[in-house]
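In: sequence and predicted model, in that order:
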Amino acid sequence: GIFKMFKLMPMLSSGCKMVALLGRHNSRALLADHATTVTLFGHRRGRVSLAIHEDTRAPPVFLIELPMLTSALHKEIASGVVKLALESDTRSARRRLVEEYVWAVFCNGRKAGYSIRRKDASDDERHVMRLLRGVSMGAGVLPAAPEKDGGVPAGPDGELTYVRARVERVVGSKDSEAFYMINPHEGGVGGDGGDDGSAPELSIFLVRMK
């Protein structure tokens, strides 16, 4: 699965190798097919951001910086399963669920804190979206944005890591949605097991509390 690919990141000595991979159009796994995707990314010693795309060539429909360090996410990925739950206590009859602003964030059952959904992407976030434009799934290291463009200097602290996965979007109601990672090998929801009932490696839940 994608998490196995992510664990190979130390083998990528620089972001240049990943950029070369992204440029190979003969890999079906890296071609966009307009499926919903989720992306988790951030500098190794910075906070991790979450983006949800309905089309990777368009701006994300949901973008938020999570109240957890990228290094903490890496530890959760090492466990093999990541479940992110975002809960909103605010309600508006005119807003879609993904348009709510304030969210309590839980990772694998533990509360991480609160975050506010971004209306506009930061320079670093726009840089990542440009590099991954048209990519439907993958994991690895990306080159940092140039300092002149507001990026963090390159180096151990400046490396940008990312995981992007195609997901099945399940709408429970106007107040709840779930996103389950699709197994890139089997084409179904789940981890390594596909149809054996194993949990997806990555699942994300958005809930508006009543």
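Out: Looks like it came in fine.
In: all contacts plus neighbour counts: C-alpha atoms, from now on.
Out: Will do.
In: which residues in this protein form strands?
Out: 37-43, 47-53, 62-69, 82-88, 102-107, 110-116, 138-142, 160-173, 176-181, 202-208 (DSSP state E).
In: ok, which of these comes nearest Val19?
Out: Nearest to Val19, of all the strands of the chain, is strand 138-142, at 7.0 Å by C-alpha to C-alpha.
In: that older thread, just send the strands of the chain back as a markdown table, with distance to Ala154 and mean neighbour count too.
Out: A markdown table is the format used below for the strands of the chain (distance: least, C-alpha to C-alpha, whole Å; neighbours: other C-alpha atoms under 10 Å):
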| stretch | distance to Ala154 | mean neighbour count |
| --- | --- | --- |
| strand 37-43 | 10 | 25 |
| strand 47-53 | 16 | 20 |
| strand 62-69 | 18 | 20 |
| strand 82-88 | 28 | 20 |
| strand 102-107 | 29 | 20 |
| strand 110-116 | 27 | 15 |
| strand 138-142 | 10 | 24 |
| strand 160-173 | 9 | 20 |
| strand 176-181 | 31 | 21 |
| strand 202-208 | 29 | 20 |
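In: right, and Val170 touches Glu177 too?
Out: Yes - judged on C-alpha atoms under 8 Å, Val170 makes contact with Glu177 at a distance of 5.7 Å.
In: what separation do you get for the residue nearest to Val98 when sequence neighbours are not counted and His185?
Out: Distance criterion C-alpha to C-alpha, 6 or more residues apart in numbering; nearest residue to Val98, sequence neighbours excluded, is Phe62 at 5.9 Å. Phe62 sits 27 Å away from His185, going by C-alpha to C-alpha, to the nearest Å.
In: any idea how far Ser176 is from the residue of the chain most remote from its centre?
Out: For the chain, the largest distance from the centre (C-alpha atoms, centre = their mean) belongs to Ala93, which lies 27.6 Å off. Here Ala93 is placed at a distance of 14 Å from Ser176 (C-alpha to C-alpha).
In: and the residue lying closest to Thr37 once chain neighbours are set aside, what does it touch?
Out: Closest residue in space to Thr37, ignoring its immediate chain neighbours: Arg166 at 4.4 Å, by C-alpha to C-alpha, 6+ apart. By C-alpha atoms under 8 Å, 6 or more residues apart in numbering, the residues touching Arg166 are 35-38, 136-137, 181-182, 184.
In: dropping in the other structure now:
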Amino acid sequence: MPPAVVPVEDGSDGAVEEAVHYSCHVSWLAWWNHVRCLLASTFLPCPPAPGAASAIVRGTLFLPSTGDRRVRLFLQEHGLPAAESEHLLVLDLPAGLGGADIAAAGRIVLEYQRQWAPNSGALLNSPKWLVYCNGRRVGFAARREKPSDAEGWVLEKLWAVTAGAGRLPGGGVEYLRGRFERIVGSSDAESFHLVEPIGWQGVNGGDGGLSIFFHRI
């Protein structure tokens, strides 16, 4: 149920009516935002409309064993070495969100709000995102222009891995790597769906597999 609306009086005539209207608007907006986020993380988006553009990209997620323990997400052109491929996206997911959380959710929803910067250009160029995992808001993700030197080393080590999940020898870095189908529904909606039959800690391709959705609202 939406939150109750409580009139606020300040002693002036007509103030109650105005306060009720404002309080009602804010309360319903907060309630709807909560419901919308739950829906987006659990049920949405619907299957892409006929004619939606799609392509195959290479996706890599990895979690360093020490230091900054945020999951990194890299999306790049399929079939090219890391040194030659322009990255579509280099993203730091929120601190505390690990492989087990991603496996439990099966889908990650990232939301960009126009109020942050109304003229933000291409969707994947947005600098920050709200992140929802398993119907729960887990924090913010930050986009970067390119991988760090250490991340580039990891990507080079994984270049020969077509699809798979595990740990890198010596470093203890956990990784998931595979082909993702990129679906562009509109300028404000894109999604990436793991199509390889192997995943990370129980996340598999195909029905019920890992999907990452980007929305601008």
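Out: Arrived safely, thanks for sending. All of these numbers come straight from a predicted model, not from anything done at the bench.
In: what residue in structure 2 is paired with the residue nearest to Thr37 of structure 1?
Out: Using TM-score structural alignment, the partner of Arg166 of structure 1 in structure 2 is Arg179.
In: try Ala35 of structure 1
Out: So, by TM-score structural alignment, Ala35 of structure 1 is matched to Ile56.
In: please apply the same query to Glu65 of structure 1.
Out: By TM-score structural alignment, Glu65 of structure 1 lines up with Asp92.
In: quick check: the closest residue to His34 of structure 1 other than its chain neighbours vs Thr36 of structure 1, distance?
Out: Distances taken as C-alpha to C-alpha, 6+ apart put Asp55 closest to His34 of structure 1, at 4.9 Å, once the chain neighbours are dropped. Distance from Asp55 of structure 1 to Thr36 of structure 1, counting by C-alpha to C-alpha: 7 Å.
In: for Ser71 of structure 1, same thing?
Out: 26 Å.
In: find the centremost residue of structure 2, please.
Out: Leu110 (3.4 Å).
In: next, find the distance separating that residue from Phe213 of structure 2.
Out: With C-alpha to C-alpha as the criterion, Leu110 of structure 2 and Phe213 of structure 2 are 6 Å apart.
In: and Lys128 of structure 2, by the same measure?
Out: Taken as C-alpha to C-alpha, the span from Lys128 of structure 2 to Phe213 of structure 2 is 14 Å.
In: now swap in Ser23 of structure 2 and tell me
Out: For Ser23 of structure 2 relative to Phe213 of structure 2 (C-alpha to C-alpha), the value is 32 Å.
In: next: Arg58 of structure 2.
Out: From Arg58 of structure 2 to Phe213 of structure 2 the distance is 16 Å (C-alpha to C-alpha).
In: so the longest helix along structure 2 corresponds to what in structure 1?
Out: If you go by DSSP state H, structure 2 has its longest helix at helix 15-42. On structure 1, no counterpart of helix 15-42 of structure 2 exists by TM-score structural alignment.
In: quick one: buried residues of that helix?
Out: 16, 19-20, 23-24, 27, 34, 37-38, 40-42 (16 or more other C-alpha atoms under 10 Å).
In: now render those residues as TSV, adding distance to Arg136 of structure 2.
Out: Shown next, in TSV, are these (distance: C-alpha to C-alpha, whole Å):
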residue	distance to Arg136 of structure 2
Val16	35
Ala19	31
Val20	30
Ser23	25
Cys24	25
Ser27	20
His34	10
Cys37	8
Leu38	7
Ala40	10
Ser41	8
Thr42	9
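In: wait, which of those is closest to Pro64 of structure 2?
Out: Using C-alpha to C-alpha, those come closest to Pro64 of structure 2 at Ser41, 25.7 Å.
In: re the thing from before, translate the residue nearest to the centre of structure 2 into the numbering of structure 1.
Out: Using TM-score structural alignment, Leu110 of structure 2 pairs with Leu86 in structure 1.
In: show me what Arg118 of structure 1 lines up with in structure 2.
Out: So, by TM-score structural alignment, Arg118 of structure 1 is matched to Arg144.
In: quick check: that match touching Val90?
Out: Yes - in this structure, Arg144 of structure 2 is within contact of Val90 by C-alpha under 8 Å, at 5.4 Å.
In: state the distance from the nearest residue to Leu93 of structure 2 once chain neighbours are set aside to Pro169 of structure 2.
Out: Nearest residue to Leu93 of structure 2 in three dimensions, chain neighbours excluded: Ala141, at 4.6 Å (C-alpha to C-alpha, 6+ apart). According to C-alpha to C-alpha, Ala141 of structure 2 stands 28 Å off from Pro169 of structure 2.
In: cool, Leu75 of structure 2 as well?
Out: Applying C-alpha to C-alpha, the value for Leu75 of structure 2 to Pro169 of structure 2 is 23 Å.
In: then Pro81 of structure 2?
Out: Taking C-alpha to C-alpha, one finds Pro81 of structure 2 at 20 Å from Pro169 of structure 2.
In: who has more neighbours, these two?
Out: Pro81 (15 against 9; other C-alpha atoms under 10 Å).
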